[in-house]
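Engineer: Just a sequence and a predicted model for now, questions to come.
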Amino acid sequence: MTDDIASLSFEDALTELERIVKSLEGGQFRLEEAITSYERGAALRAHCENKLREAEARVQAIVQKADGSLDAKNLD
């Protein structure tokens, strides 16, 4: 179930997570479906958090030089 999540973009994962949350809030699932959806939602949330951390690290790696130009630090 989570293998396909790893290939999702942040935006696609967030869209699916929002759909799951709305469905759960609306009580549209039977109990077993709700549990399965909740588990997938938790995996999607974790995936989104990881994507955000990666993006934040990339943004923080961009530094401004004294002349005002931008440069990227090596993340290693």
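Structural biologist: Sure, I can see it. Numbering: from 1, shown residues only.
Engineer: CA atoms for contacts and neighbours, from now on please.
Structural biologist: Fine.
Engineer: and the residue positioned nearest the centre of the chain, helix, strand or coil?
Structural biologist: Of all residues in the chain, the one closest to the mean position by C-alpha atoms, centre = their mean is residue 48, 1.0 Å from it. With DSSP: H, G, I helix; E, B strand; the rest coil as the basis, residue 48 sits in helix.
Engineer: try this one next to it:
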Amino acid sequence: MIGIVLTIINTAFFAGTWYFLGRGSIYAKLIKELREALEVIGAQETMIQAYKMKYNTEKTEEENGEQD
């Protein structure tokens, strides 16, 4: 009888450990992918800002040319 109870307790602890370790690895993977996505987003924002600056400069030059 004690052997059965100890087996059930051991199984419960094993299943709990397996569950939390699995969850931790999934979270680690998600955090890694999030960091990579944030790097890509940062690069895209930089490109967008550069394009906006270029476009605004060209637009301002056109407006100044028309005013002269």
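Structural biologist: Sure thing, it's come through. Only a predicted model underlies this, so the values are computations on that prediction, with no experimental measurement involved.
Engineer: Send over the TM-score of the superposed chains.
Structural biologist: For these two chains in superposition, a TM-score of 0.52 is obtained (TM-score structural alignment, normalised by the length of the second structure); 40 aligned residues with a C-alpha RMSD of 1.8 Å.
Engineer: circling back: who's in contact with the aligned residue in the second structure for the residue nearest to the centre of the first structure?
Structural biologist: Aligned by TM-score structural alignment, residue 48 of the first structure pairs with residue 30 of the second structure. If you count contacts by C-alpha atoms under 8 Å, 6 or more residues apart in numbering, residue 30 of the second structure has none.
Engineer: Quick one: the strands in the second structure, in order.
Structural biologist: For the second structure, no strands are identified by DSSP state E.
Engineer: ranges for the helices of it?
Structural biologist: Assigned by DSSP state H, the helices in the second structure fall at 2-67.
Engineer: Distance check, the residue nearest to the centre of the first structure against residue 29 of the first structure.
Structural biologist: Distance of residue 48 of the first structure to residue 29 of the first structure, computed by C-alpha to C-alpha, to the nearest Å: 23 Å.
Engineer: ok, now residue 62 of the first structure?
Structural biologist: 45 Å.
Engineer: again, but for residue 16 of the first structure
Structural biologist: 15 Å.
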